[in-house]
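Engineer: pasting a predicted model and its sequence here:
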Amino acid sequence: MGEGVGEITGLEDLELAEVRPFRGIRYKERLVKDLGRIICPPYDVIPPAQQEIYYRREENNAIRLEYPMEQPGDNAESNKYTRAAVTLQNWLEDGVLQVDQSPAFYLHDHYFTYMGERRRRRGLIARVRLEPWYCGIYPHEETYSKAKSDRLQLMRAIQATSSSILVLYQDSAQGVAEILSKAAQDKPTIECHCGQSEAISVEEQHLIWTITEPGLTRRITELLADVPLYIADGHHRYETGLTYQKERIREVGTSTGNEGFNYIMMELEDFYDPGLAILPIHRLLRGVATSSLAQLRTKLEHIFAVESIPLTEGSVSNLGGKMTGEAVLAILGLEREALLILRQRQDVSIEGMMPDNRCQAYKNFDVSILSHLILHEMLGVVDGEGDIAYTVDTNEAWQQIREGEYQLAFLLNEPQVDVIKAIADARDRMPRKSTYFYPKVPAGLIMNSLD
């Protein structure tokens, strides 16, 4: 999977991010045996119906800090953000949460099942200095302003973060990996198992080790001092952190640079980690005029070679086997009982039809091609606006088409890590909702104070 990920170039004079150990906030030892009932996914993958399920599961569930619920009668003085702040303070005072005595890096082994295979994803939870984009921190995807507004109000209220931003880095000499492998030989500080439930659709296991020995923490910081970090999941949270940092610096007047608000909590994972799984995010579309649908196949054939495959359960479930060669994407709903596979034509330059101000990797990326050439130019739709839904499940997409909830489903390829890196290195960004790093790093394992 790491094939094609080259060495970082052109960064000799660039200020890079600083990675530090920190005194994490975590649930007290007496609660660790039930931690699987207390942690929750990050806010952006929790539907409103599941939000209430997590509230009911356990009175100390991290959902109350990560994604607090609105209540009737909420106002400027009393609302979901102020309740989250009171909850955090109460949990610290009552001993539900504890602050670790020594600064630490937290080694996190995340076990899960993907495509029938048991995998382990290894990460290092750390504090990372907030820097402007491209000063050692690289985004790869566009963001939504509404999500950032919600996160900022929560951050102002609780002055902490309950979930880690997932970032990728290159451990070329495997120096960090060697330290983490040795640390994992000891007994883990935290071990929890999350079984399938009403809210959790996959069984996961989490092991956490605290690395506090000053020589080791100093060595990890040194090894990561010259390494660019690529945001995989958590762009909104990072941009919110930058805004919050600016607000706090204006508030205090002067900053030493060591205050908590100058850092954000991240989980760092190697580009080459064999457990890394990146899912495509498929598009579902409705509200398209009948006349536009009638003309769509003809328009598609001007650019793509269109192959029609009889539609069966297997043809959708095993889509990956059909998206080979020059396949760009597949479409459900345009032809009755047929799956359309779009492939690049040798006599057509798709890259030449894409916006001039975009990098080459962006121009050849399937989500970009869908957004610009099909949704916008052929259907007059802006990706991320209008009546578009998103899913990582091809069978769910097919069900929505069969039930008439949506007219079209656009099924995409698994994003490749070398494409993500190439677009980020070019200081370009993929369209919003281009990648889904699976599974999400949960909230509540380790938390971070911004004071």
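Structural biologist: Alright, I've got the coordinates. Residues are numbered from 1 along each chain as shown.
Engineer: contacts and neighbour counts: CA atoms only from here.
Structural biologist: OK.
Engineer: the biggest strand by length in the chain packs against which elements?
Structural biologist: Longest strand in the chain by number of residues (criterion: DSSP state E): strand 117-129. Here strand 117-129 touches strand 19-20, strand 105-114, strand 263-270, going by 3 or more Cα pairs under 8 Å, 6 or more residues apart in numbering; DSSP states H and E.
Engineer: of all those strands, which one is nearest E405?
Structural biologist: E405 lies closest to strand 105-114 among these, at 28.1 Å (Cα to Cα).
Engineer: and the strands in the stretch 1-150 of the chain?
Structural biologist: Secondary structure of the stretch 1-150 of the chain (DSSP state E, counting those that start in this stretch): strands located at 19-20, 25-27, 97-99, 105-114, 117-129, 137-138.
Engineer: count the residues that sit near the closest residue to L16 other than its chain neighbours.
Structural biologist: Nearest non-adjacent residue to L16, counting by Cα to Cα, 6 or more residues apart in numbering: G136, 3.9 Å away. Look at G136: counted by other Cα atoms under 10 Å, it has 21 neighbours.
Engineer: G136 reaches L224, doesn't it?
Structural biologist: No: checked against Cα atoms under 8 Å, the pair G136 and L224 is beyond contact range at 10.7 Å.
Engineer: for V419, what are its contacts?
Structural biologist: Residues near V419 by Cα atoms under 8 Å, 6 or more residues apart in numbering: A361, F365.
Engineer: any idea how far Y81 is from S163?
Structural biologist: For Y81, the distance to S163 (Cα to Cα, to the nearest Å) stands at 16 Å.
Engineer: what's the answer for L224, then?
Structural biologist: 21 Å.
Engineer: quick one, which of those two is more surrounded?
Structural biologist: S163 (28 against 20).
Engineer: buried ones in the host helix or strand of S315?
Structural biologist: Using DSSP states H and E, the element containing S315 is helix 313-317. Across helix 313-317, burial judged by 16 or more other Cα atoms under 10 Å covers V316.
Engineer: so what touches the following helix or strand past it?
Structural biologist: The helix or strand immediately downstream of helix 313-317 is helix 319-322, counting by DSSP H and E. Helix 319-322 is contacted from outside by N413, using Cα under 8 Å, 6+ apart.
Engineer: where's helix 319-322 relative to the chain centroid, distance-wise?
Structural biologist: Centroid separation between helix 319-322 and its chain, computed with Cα atoms, centre = their mean, to the nearest Å, is 24 Å.
Engineer: likewise for stretch 271-290?
Structural biologist: 12 Å.
Engineer: got the end-to-end distance for that stretch?
Structural biologist: With Cα to Cα applied, stretch 271-290 spans 45 Å between its terminal residues.
Engineer: try this one side by side with the last:
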Amino acid sequence: MARLYPFRALRYDPARVNMTDVVTQPYDKISPAMQERYYEVSPYNLIRVILGKQKPRDTDKENVYTRAAATLSEWRAEGILKEEAEPALYGYSQTYKVPGTEEVRERRGFIALAQLSDYADQVVYRHEQTFPKHKSDRLALFKATRAYCEQIYMLYSDPTFTAEKAIFESGAAPELEITDEYNVLHRVWKLTDPALIQRVLTAMDDKKLIIADGHHRYETSTGYMHERAAELGVDEKAEPTRTADGLPQPAFPEQAMMMTFVNMDAPGITILPTHRVAFGLIDFHGREFARKAEAYFNVEEIPNTPEGLFPGDAALLKRLNDTPGVAFIAATRDGDFLLTPKPEAIAPLLSNLSPRQQQLDVTQLHKVVLEKLLGLNEETVRAGSNVRYLREASEALAQVGSGNADIAFLIKPVTLEQMKDISLNLEVMPQKSTDFYPKLLSGLAMYTLD
């Protein structure tokens, strides 16, 4: 059973800052160039907390994590960040164009706390692998700041739309509107009415939760919850306490984490593909790769343009998406190739996976192409030693063209139904299998443990 809680969020004071200048994309989507821009736009930008700059002379006593904690403390003391006077939930909508199209969608959800639990409890489900390095980084930040400044993106199923109706049908104007660097409009409503809050919490009681974005932060927060429960000598599954209004609160602060909840049955969810580039391959040659791939795939070379140039990303993606079933584009400096699987040939390489896993494009790419054809074992791929993950096909192709990568693999997106099926059957896909768009802004609300 999912246990959700309202909370007294720590929030920027809009009278002291321009909100557009202080919020950011999630930490794992921030490039070095974006980090620099966030630093420059405002001295109060959240980047200084969630992804600060490292310095050459950093030590155990002074480092990116201690500076984050000091910055957060200073902003609270100055009144740049203020804690809300009463517990609340926060309606949250994002209006955006689907990348590469003119289609406009709105994704609606709400921000609340949720009690943390192990995957074995089958309340929260994951859908992809994680990177150990990312988890150790987030744990160090959580321990130093004692605050969760970013939300985890959670999915649930409710065909009756009970929570959405309670939150959004009043017609009230949002208290906050921000347009981000991707031209996504973010709107936030603060909900403090105890009766409304209780209706939403009750509607969520029986829901199973699937992590869309934030696997690293969820697993890190859960580990931290176990650690703190042992230190405090409390039951990590203790019953909630109650406010004067009868609203539930976590038994101890680390028992919960801040999340945004989105109904899978509502319109507005978009999943983009995450393309792969492989680099640092010894004696790699594109045509030799294509020849070896013929043992497992039908390989069709995509001809150059009449001008003798390689096809651009739009042409390659159209060719990929027009191909039914599992397919990848392998782009090299020697040529571009469309790969479609030979089922009997690849079957032995996928025999230890469930039928639902065997049908996934991303699984076949990892198991057959990365591991078998390129010789990159699972641990190497998970460590990121020879593989990068990119949203933009144009960037993947550019890395190959510049020599910063040996080969790019353009893939189709995982569908919402595939992800749900994998998750609820306690399976996981390879890391970075999904790219939910748009991302949740960091800095709209924060959950402090002290």
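Structural biologist: Done, it's in. Nothing here was measured: the structure is a model prediction, and the numbers come from that model.
Engineer: in a markdown table, list the strands of the stretch 1-150 of structure 1 along with mean neighbour count.
Structural biologist: Listed next are the strands of the stretch 1-150 of structure 1 as a markdown table, based on neighbours: other Cα atoms under 10 Å:
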| stretch | mean neighbour count |
| --- | --- |
| strand 19-20 | 24 |
| strand 25-27 | 22 |
| strand 97-99 | 19 |
| strand 105-114 | 21 |
| strand 117-129 | 21 |
| strand 137-138 | 24 |
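Engineer: so the equivalent of A126 of structure 1 over in structure 2 versus L201 of structure 2, what's the distance?
Structural biologist: Correspondence of A126 of structure 1 to structure 2, assessed by TM-score structural alignment: A112. Noted for A112 of structure 2: a distance of 9 Å to L201 of structure 2, by Cα to Cα.
Engineer: between those two, what contacts are shared?
Structural biologist: L4, Y5.
Engineer: what angle sits between the longest helix along structure 1 and strand 263-270?
Structural biologist: For structure 1, the helix with the greatest residue count under DSSP state H is helix 235-252. Put simply, helix 235-252 of structure 1 runs at 150 degrees to strand 263-270, going by axes from the mean of the first three to the mean of the last three Cα atoms, to 10 degrees.
Engineer: what does helix 235-252 of structure 1 contact?
Structural biologist: Against helix 235-252 of structure 1 from outside (Cα under 8 Å, 6+ apart): 130-132, 139, 141, 143-144, 147-149, 151-152, 155-156, 165, 255, 261-264.
Engineer: likewise stretch 271-283 of structure 2?
Structural biologist: So stretch 271-283 of structure 2 is contacted by 374, 386-393, 396, 399-400, 404-416, 432-437 (Cα under 8 Å, 6+ apart).
Engineer: buried among those residues? Need that as a selection in PyMOL.
Structural biologist: A single PyMOL command is used to select the members of these judged buried by 16+ other Cα under 10 Å:
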select buried, resi 374+386+387+388+389+390+391+392+393+396+399+400+405+406+407+408+409+410+411+412+413+414+416+432+433+434+435+436+437
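Engineer: out of the contacts of stretch 271-283 of structure 2, list just those in helices.
Structural biologist: Reading helices off those with DSSP H, I get A393, A396, Q399, V400, L416.
Engineer: and the first one, what is it in contact with?
Structural biologist: This means A393 of structure 2. Per Cα under 8 Å, 6+ apart, neighbours of A393 of structure 2: H275, D313, L317, L410.
Engineer: any idea how far E18 of structure 1 lies from R118 of structure 1?
Structural biologist: Taking Cα to Cα, one finds E18 of structure 1 at 33 Å from R118 of structure 1.
Engineer: can you list which of the contacts of stretch 271-283 of structure 2 are found in strands?
Structural biologist: Using DSSP E, the members of the contacts of stretch 271-283 of structure 2 that fall within strands are V387, R388, Y389, L390, I407, A408, F409, L410, I411, D435, F436, Y437.
Engineer: correct me, but the first one touches N377?
Structural biologist: It stands for V387 of structure 2. No: the pair V387 of structure 2 and N377 fails to qualify as a contact (Cα under 8 Å) at a distance of 11.2 Å.
Engineer: identify the residue of structure 1 aligned to K82 of structure 2.
Structural biologist: Match for K82 of structure 2 (TM-score structural alignment): Q98.
Engineer: hang on, I meant C149 of structure 2
Structural biologist: Checking TM-score structural alignment: C149 of structure 2 goes with S162.
Engineer: where's its match relative to Y67 of structure 1, distance?
Structural biologist: 10 Å.
Engineer: with P41 of structure 1 instead?
Structural biologist: For P41 of structure 1, the distance to Y67 of structure 1 - Cα to Cα - is 10 Å.
Engineer: compare neighbour counts for those two and give me the winner.
Structural biologist: A direct count of neighbours by other Cα under 10 Å for P41 of structure 1 and Y67 places Y67 higher, at 26 against 22.
Engineer: which residues touch the match of A126 of structure 1?
Structural biologist: A112 of structure 2 touches L4, Y5, P6, F7, A88, L89, Y90, M258, M259, T260, F261, counting by Cα under 8 Å, 6+ apart.
Engineer: would JSON lines of those with distance to L449 of structure 2 be doable?
Structural biologist: JSON lines is the format used below for those (distance: Cα to Cα, whole Å):
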{"residue": "L4", "distance to L449 of structure 2": "16"}
{"residue": "Y5", "distance to L449 of structure 2": "14"}
{"residue": "P6", "distance to L449 of structure 2": "14"}
{"residue": "F7", "distance to L449 of structure 2": "11"}
{"residue": "A88", "distance to L449 of structure 2": "16"}
{"residue": "L89", "distance to L449 of structure 2": "17"}
{"residue": "Y90", "distance to L449 of structure 2": "19"}
{"residue": "M258", "distance to L449 of structure 2": "11"}
{"residue": "M259", "distance to L449 of structure 2": "15"}
{"residue": "T260", "distance to L449 of structure 2": "18"}
{"residue": "F261", "distance to L449 of structure 2": "21"}
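Engineer: and the residue nearest the centre of structure 2?
Structural biologist: D213 (2.8 Å; Cα atoms, centre = their mean).
Engineer: give the equivalent position in structure 1 for it.
Structural biologist: Checking with TM-score structural alignment, D213 of structure 2 has D233 as its match.
Engineer: surely its match touches Y438?
Structural biologist: No: with contact defined as Cα under 8 Å, D233 of structure 1 does not count as touching Y438 (9.8 Å).
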